[in-house]
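> Fold the following and give me the result.
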Amino acid sequence: MTHRYLLPLAALLLAGTARAQQLGPLTVEKIMRDPAQWLGTSPSNISWAEDGKNLYFSWNPEKARRDSLYRIAPGGGAARKVSLREQPGLPAAEGEYDRHHARKLYEKGGDIYLLDLKTQRIRRVTNTAEQETDPHFALQDQAISYARGGNLFTWDPATGETTQRTDFRKGNRPATGEPTDKGEKFLKAQQLALFEVLRGKDQDARARQQQQKALARLRPKAIWLGTQTVRNLRLAPDGRYVTYTLAQEPSAEKVALVPNFVTVSGFTEDINTRTKVGAAQTAYQLGLYDVGRDTTFVLGYKELQGLDEQPAYRKEYQLKAQAPAPADSAKAAKTAKTTKPANEQRRVVPFGPFWSPDGQHAFLVIRSTDNKDRWIVGLDPATQKITLLDRQHDDAWINGPGIGYDEGNVGWLPDSRHLWFQSEATGYSHLYTYDISSGQKKALTSGPFEVQKTQLSQDGKMWYLLANKTHPGEQHLYRMPVAGGALTQLTTQAGGYDEATLSPDEKTWALRYSTSNTPWELYTMDNKPGAKLRRLTHSTTPEFESYAWRQPEVIEYKARDGAGVYARLYRPANPQAQGPAVVFVHGAGYLQNAHKWWSSYFREYMFHNLLVDKGYTVLDIDYRGSAGYGRDVRTGIYRYMGGKDLTDQVDGAKLLTDKYGVSPQRIGIYGGSYGGFITLMAMFTQPDVFQAGAALRSVTDWAHYNHGYTDNILNEPYNDSLAYARSSPINYAAGLKGHLLMCHGMVDTNVHFQDIVRLSQRLIELKKENWELAVYPVENHGFVEPSSWTDEYRRILKLFEENLKPAGAATGSTGGQ
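Sure thing, here's the model as predicted:
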């Protein structure tokens, strides 16, 4: 079926002038150019106008240095650029609606605004030089709360009156001036007894104090923070309580510095980056201010089920049963130990509270700082008591779609009786409700797939879900009754659906849609099953479209332990017998790339097309640790990065030789970040499988990476040294046999340049010769400059051409062809 697309005028003019441009044969120089200049820029950041008459989105059809804001009618037509003059008068896309969906509250430019959705009238709640943030409807929608300067304020729309609700102050409470020492008390009493003038002054001082106390009763209690900071201020619906999060930053921890050599000033400038894994972390407490009793409390957690349970991995150390370790790291493994006592209670981080629509109930999400437990608890602010509603425990770590590392997707249903959340209790992230009256937990979805996004309809009667129910690499939108039941599929076309957002009347979807060989574009569709997509934008250029970009085959193969592994396969039309192959390893650790939509690795995707043109077979694997496949795949790298995630690559290489006719002596591997780490592990520990490898911006020693990511997977280095010893490539460098290219940005604030320098010194001391290091003086972790991308991928292509093809068969080894 064909569709008639109404394209924006700017895009039509652009297409007309560029019609003669042809991409021709792929080269590194061509595909690594600035994407905005030749590929095109996809629309993003979609939002609806509150009256539903327009869609707003970021776009760049003009090939400018940055995206601009555009507006288009949901039915199609020409997109119009929104001028900088118009933008301040537009409501913010993000905000909070009241219970009747009649008003929208939002922050913009550090001030608070209130929008009447019926009249479209905007009221400015604040207009100050100080920044106001975090607005919420309060006191059963009768007031508006916001934070300013670390304190909570409310504003009454009816009277315009602003009330300060908290008085947090930095530092410690000042001394009262009254003597505390016995000797001092005696001397004061003696002075007052002897001198009438002093007695009069003392009486005046006491009178002033009483007057100040009387006035203070009209103001919130002064709460002294000491060295703590306060955030997440919330007013209870009845105004009786204010909850807040207290954060205690650790004492000065050593922070890694990254020197920046190429600067405008001409001087080397140090960049403060981060601490390393195992450094002390911020400690959090939930504070509660009882307004009526003018008293503050700090919530305790000692009654939480499992709070004193120690992680399962420590039993390994207690039994002194150690897993195999590499020869040159045996000493580190032999000294492996745990330092925490077995009965120590773990620290936690509180999130919330989340109040029911009727204001009668509240719950918290509490997570252990080792990320192995998440509790959902009811909160009674009057007694400061918590009641366990749900506990999710994972011996590895808690995460997954809709769960994340914070409170995750949680909320209340309109009946104020059911709260909802997502959990991986079954091994896949699904949607649950909990009845606070009966104590019953109910799974609304189930099966071997993930619920990736959730949205509740305005009337609270329907769920809208994004899930990969039909295939792990294919997404669709679904609807489902609020109490659960059959999932009704709304979308039909295979591919990916992103930023899906409903119109204010909930009759129309706006979304981004793409396939594996066509980039994201803006579409609308009716909110009903089987509705057709209506394309609103055309972003790609004729030059990009002149090449027949391949749609890779998404395949599944069995790993050595029987697990199913998904991958993208690119094959030449007429593959050479015993030809070369390249295995690509995506980065980010928890990320999916063997899917049916446009990849965030679009440069690598284009490079894979180039490799296929040159006769290579390319395999892009969603190895253990990747997203989209449930808990077991997600945590398959726990305590051993470079274990199953690496053997999945080795098993993929075997598949290439057994099924696709690839020569076992002509397989290369490459990847960036986590993919660079796996490449190093492959080249060091599997030298007979991979003959050449390109490791880009690689982690070389996990003990030098950050805490937030690494601690979840490998625990702390001083508690689980074995995990670090067997997971860090620097410990295996002696195994290098093939040809290794390493590329790294010198101002990488994520994986520091120090990482690759340390590994280089190790290779020098090991007297290895078949390696090289290319450095990029102006690049951070994600490269930006087209010249850097071009240089890097010319080197990668040269590496493969010279080492994976028979002598004399390589073409374009300089990267120019």
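
> Please make it C-alpha for all contacts and neighbour counts, starting now.
Noted.

> now what about the lengthiest helix in the chain, what contacts it?
Longest helix in the chain, counting residues (DSSP state H): helix 196-216. The contact list for helix 196-216, computed with CA atoms under 8 Å, 6 or more residues apart in numbering, reads Gln191, Leu192, Ala193.

> how far is it from where the chain is centred?
Relative to its parent chain, helix 196-216 has a centroid offset of 57 Å by CA atoms, centre = their mean, to the nearest Å.

> Can you point out the buried residues in the next helix or strand after that helix?
Moving toward the C-terminus from helix 196-216, the next helix or strand (DSSP states H and E) is strand 222-224. Across strand 222-224, burial judged by 16 or more other CA atoms under 10 Å covers Ile223.

> before we go on, could you also do this sequence so I can check it against the first one:
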Amino acid sequence: MLLFFLVLYLMISSAFFCQNLELEKIMKGYDFIGHPPKNVQWSWDNKKIFFEWNPEKELLYSTYFYDLEKKNIQKNPIEESFQLLLNDKKQTNFKHIFFIEKGNLFLFDKKTEKIQVLVQTQSPVNQFFIGEDENVLVYEQNSNLYELNLKHSSIKQITNFLKGNAIEKTTKQNDYLIQQQKELFEFIQKEDKKNHLIEENEEKITLKSPKKMYYGNHEIEQIQTNLKHTFVSFVLSDYPNNDATEIQEMVNEEGYSQSKKARSKVSIHHLSKHQLAIYNRVKDSMYYIDFRFLPHLNDTPSYYSLYKPKEIVSFPSNFSIHPLIFSNKNETALCDLRSLDNKHRWIVLIYLVEGRYEMIEYQYDAAWIGGPGISEWNFDPAVLGFDKEEENVYFQSEETGYSHLYLFNLMNRKKTALTNGNYEVRETLFDKNQNCFYLHLNKSHAGNLDFYQYNLKNNELTKILEKEGAHQVVISPNGRELAFLYSTKNTPWEIYHKNIQANSFEKQITFSKTAEFKEISFTNPILIQIKGKDGVNCPARIYLPSEKNNKKSAVMFVHGAGYLQNAHQYWSSYYREYLFHQMLANEGVTVIDIDYHGSDGYGRDYRTAIYRNMGGKDLDDYIFARKLLIEQYAIDSNKIAIYGGSYGGFLTLMALFKYPGKFVCGAALRSVTDWAHYNLEYTSNILNFPETDPEAYRVSSPIYLSESLKDELLLLHGLIDDNVQYQDVMRLSQRLIEKGKKNWNITTYPIERHGFKEYSSWYDEYNRIYQLFQKYLY
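Model prediction:
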């Protein structure tokens, strides 16, 4: 009964709350709302909180800082932008801080607060490695490592990697002739002895250069060194010559149309090969780690059984290699490897001296390896490392169905779960000084983001920040204070500051909302659960109009990316759409926004529910939600529309094509129409490869179903979209033309990519969508 009155109150009050929302204002985005702060970080001395902000609605964000002593916000001078590069926890206890800016290596003295240029050349410094001695560091330049010693004011090259192959001085035939010349002629014997003496003398008086190591025609990547700088690791990679797609730029400064290279398309022939090499500087020797015998590396994916052998391409046993994590206490390193069929993960401990490895963790997913702290693709870095004493290795796994944090003990070989339950560890940070983990969890609610500490001393999980909404926390270098972004459904992100103790006072630092936006009060969309076809509850947000103004019509919104969460309790990345939905509800249209199967935040089974069938269980959620709208919210079955962008545009097309007559109209923005034309990274996870699983691509691609179109369709796409490319909608358009379809239109935005930038484009796009809805729903 209480819930009934609450819903009734929200419905009655919504007309008053959103009366000032207009499409022109909404599409101005943050110029209307107020630009929220982002990229929060601490100063090296714990005295300032830096962030990017744009309170004056300028063309670009600027850097600001909050002074904790003066308790005020100041704009950071551009000439002091280097301050943002000084927060390196590895150098917290050093007298100075090394940093790279624009390819140059600098030193910041903490005592004098002055900067010294260490390396400034035409060739950029790409990275550096801190050692045991704070006066010595190793940096990478031109794919080689150099050791810089501040005490001796010296720079020494420590690797000599060279592309290509060593040139053989002689052939076998020449060897014979040279030996013959030495035997026959005395002057040649004398010259040979003289040259040997010169070489011997030079070796005695000259520093020995690092050995030349040729790496052929491979690409050399991930050059790293350990704490003592005694071992250097690197990866040799072979990339196929992929055919890159092109986009056509029609409106530009030059006045001529231009073709621009974009990405390649998904294909098994675009997979790369990788080898891990170790250079032992003490022994001056190099070797490769042989991963050919990793367990299950040569397993055939289970879906191969669905095809005859001649119908598909055999799968290569390739794998990706993540950067090594070196031990600081012994000569070992952790390595994370992934099979390129996306189904296997190996975490191994490498013994650097012997060149061997042992298995720590093996993970398998018949769909694809993924989840928070694990990665969205097999080249993405994951949560992995040693604990303080290096007796344990920590990592995340979805073995229980949710991504949780684990420890593997290197002594007793046992694995222990540190967290468990029907929630996810969304982010993990290990603090070696405190010997604890700081975790972002959605423990209190799948739509919240809370902040916890896990103490390894007593194995206790302690709540620090938990309430409705989301916290994105940054810990101060001394580990005593927090700066964090916080938002709710109706309140954009703002920065807060507090002591790390759980019950300490929270101070809001930024106030970003414009005066105009402050005047508008919003109704909170109601969070509901929709039981799907498989019996699993599907989270959704519903925006209800007042009973007096209820048009008995509905709009169903489909968020993009697939693996994304939007029916949550914090500020949406779809903030224009969120305000658009508030406006529609105010005008009498019910709006429902669903975290369909495949969305982020709900565990492994939900994440992989769309495997080999995009437009299957995810679309079923909308069909069941449609039924709910009709039966429980009295929506007219002939007045339900659907729209969305990117993956949302794809699912809109599938809804209209698979279920003609169920939706009166649909608007598909920047839509994938044929998954065989999308990229490798995203698509191969879910649908495997066109050459190995063609049926998955066929059932998941709207272009094959387009002849079923019955209801009005509006296509909207940016011409220079280099993600979901314009070719997608052109191919679909030709298909619709050939099938004689009349009730569809396409609008092209000449200067827009996947994410629109210009207000005029945003307004034109959503005004067309709004007019479509007015035609059928009002």
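
> After superposition, what is the TM-score?
The TM-score (TM-score structural alignment, normalised by the length of structure 2) is 0.93; 758 aligned residues with a CA RMSD of 2.4 Å.

> Check how far the longest helix of structure 1 sits from its aligned residues in structure 2, on average.
Helix 196-216 of structure 1, aligned to structure 2 and superposed, deviates on average by 5.7 Å (mean CA distance after the TM-score superposition for structure 1).

> so where in structure 2 does the helix or strand encompassing Leu13 of structure 1 end up aligned?
Using DSSP H and E, Leu13 of structure 1 sits within helix 9-17. Residue correspondence for helix 9-17 of structure 1 in structure 2, counting by TM-score structural alignment: none.

> For structure 1, list the residue farthest from the centre, please.
Leu194 (71.2 Å; CA atoms, centre = their mean).

> Could you check how far that one is from Lys182 of structure 1?
19 Å (CA to CA, to the nearest Å).

> ok, now Ser58 of structure 1?
The value you get for Ser58 of structure 1 to Lys182 of structure 1, if CA to CA is used, is 71 Å.

> Where do the helices of the stretch 601-750 of structure 2 begin and end?
Under the criterion DSSP state H, counting those that start in this stretch, the stretch 601-750 of structure 2 carries helices at the ranges 604-607, 617-632, 647-658, 680-687, 694-700, 726-738.

> quick one, which of the ones you listed is packed in tightest?
Ranked by mean neighbour count, those are led by helix 647-658 with a mean of 26 (mean count of other CA atoms under 10 Å).

> same for that helix, what does it pack against?
Using 3 or more CA pairs under 8 Å, 6 or more residues apart in numbering; DSSP states H and E, the elements in contact with helix 647-658 of structure 2 are strand 553-558, helix 617-632, strand 640-645, strand 665-669.

> can you list those in TSV and add distance to Tyr596 of structure 2?
Below are these laid out as TSV (distance: least, CA to CA, whole Å):
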stretch	distance to Tyr596 of structure 2
strand 553-558	8
helix 617-632	5
strand 640-645	13
strand 665-669	17
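
> Out of those, the one nearest Thr92 of structure 2 is which?
Closest to Thr92 of structure 2 of these is strand 640-645 (CA to CA; 44.4 Å).

> ok, average deviation of that closest one from structure 1?
Strand 640-645 of structure 2, aligned to structure 1 and superposed, deviates on average by 0.4 Å (mean CA distance after the TM-score superposition for structure 1).

> Which residues does that strand contact?
553-560, 626, 649-652, 662-671, 773, 777.

> which bit of structure 1 covers it?
Under TM-score structural alignment, the match for strand 640-645 of structure 2 in structure 1 covers residues 667-672.

> Can you give me the neighbour number for the closest residue to Trp346 of structure 2 other than its chain neighbours?
Leaving aside its chain neighbours, Trp346 of structure 2 sits nearest to Tyr362 (4.7 Å; criterion: CA to CA, 6 or more residues apart in numbering). Using other CA atoms under 10 Å, Tyr362 of structure 2 is surrounded by 15 other residues.

> Assign Tyr362 of structure 2 to helix, strand or coil.
Following DSSP: H, G, I helix; E, B strand; the rest coil, the label given to Tyr362 of structure 2 is strand.

> pretty sure it contacts Arg338?
No. Tyr362 of structure 2 is beyond contact range of Arg338, at 10.0 Å (criterion: CA atoms under 8 Å).

> shared neighbours of the two, anything?
Shared contacts of Tyr362 of structure 2 and Arg338, defined by CA under 8 Å, 6+ apart, comprise His344, Arg345, Trp346.

> and stretch 266-286 of structure 1, how far apart are its ends?
Stretch 266-286 of structure 1 end-to-end distance (CA to CA) = 47 Å.

> In structure 2, what sits opposite Phe584 of structure 1 in the alignment?
Match for Phe584 of structure 1 (TM-score structural alignment): Phe557.

> Which one (most neighbours) among the shared contacts of Tyr362 and Arg338 of structure 2?
Going by other CA under 10 Å, Arg345 tops the shared contacts of Tyr362 and Arg338 of structure 2 with 25 neighbours.

> Surely Tyr452 of structure 2 and Leu439 touch.
Yes. Using CA under 8 Å, Tyr452 of structure 2 is in contact with Leu439, at 5.1 Å.

> more neighbours, these two?
Legend: neighbour count by other CA under 10 Å for Tyr452 of structure 2 and Leu439, higher for Leu439 (24 against 19).

> Give me the aligned partner of that one over in structure 1.
So Leu439 of structure 2 corresponds to Leu465, using TM-score structural alignment.

> Centre of the chain to the helix or strand hosting its match, how far?
Assigned by DSSP H and E, Leu465 of structure 1 belongs to strand 462-471. Counting by CA atoms, centre = their mean, strand 462-471 of structure 1 is centred 21 Å from the centre of its parent chain.

> Show me what counts as buried in that strand.
Met462, Trp463, Tyr464, Leu465, Leu466, Ala467, Asn468, Lys469, His471.

> For the helix or strand following that strand, give me the average deviation versus structure 2.
Sequence order places strand 474-481 as the next helix or strand after strand 462-471 of structure 1, per DSSP H and E. Mean deviation of strand 474-481 of structure 1 from its aligned counterpart in structure 2 after superposition (mean CA distance after the TM-score superposition for structure 1): 1.2 Å.
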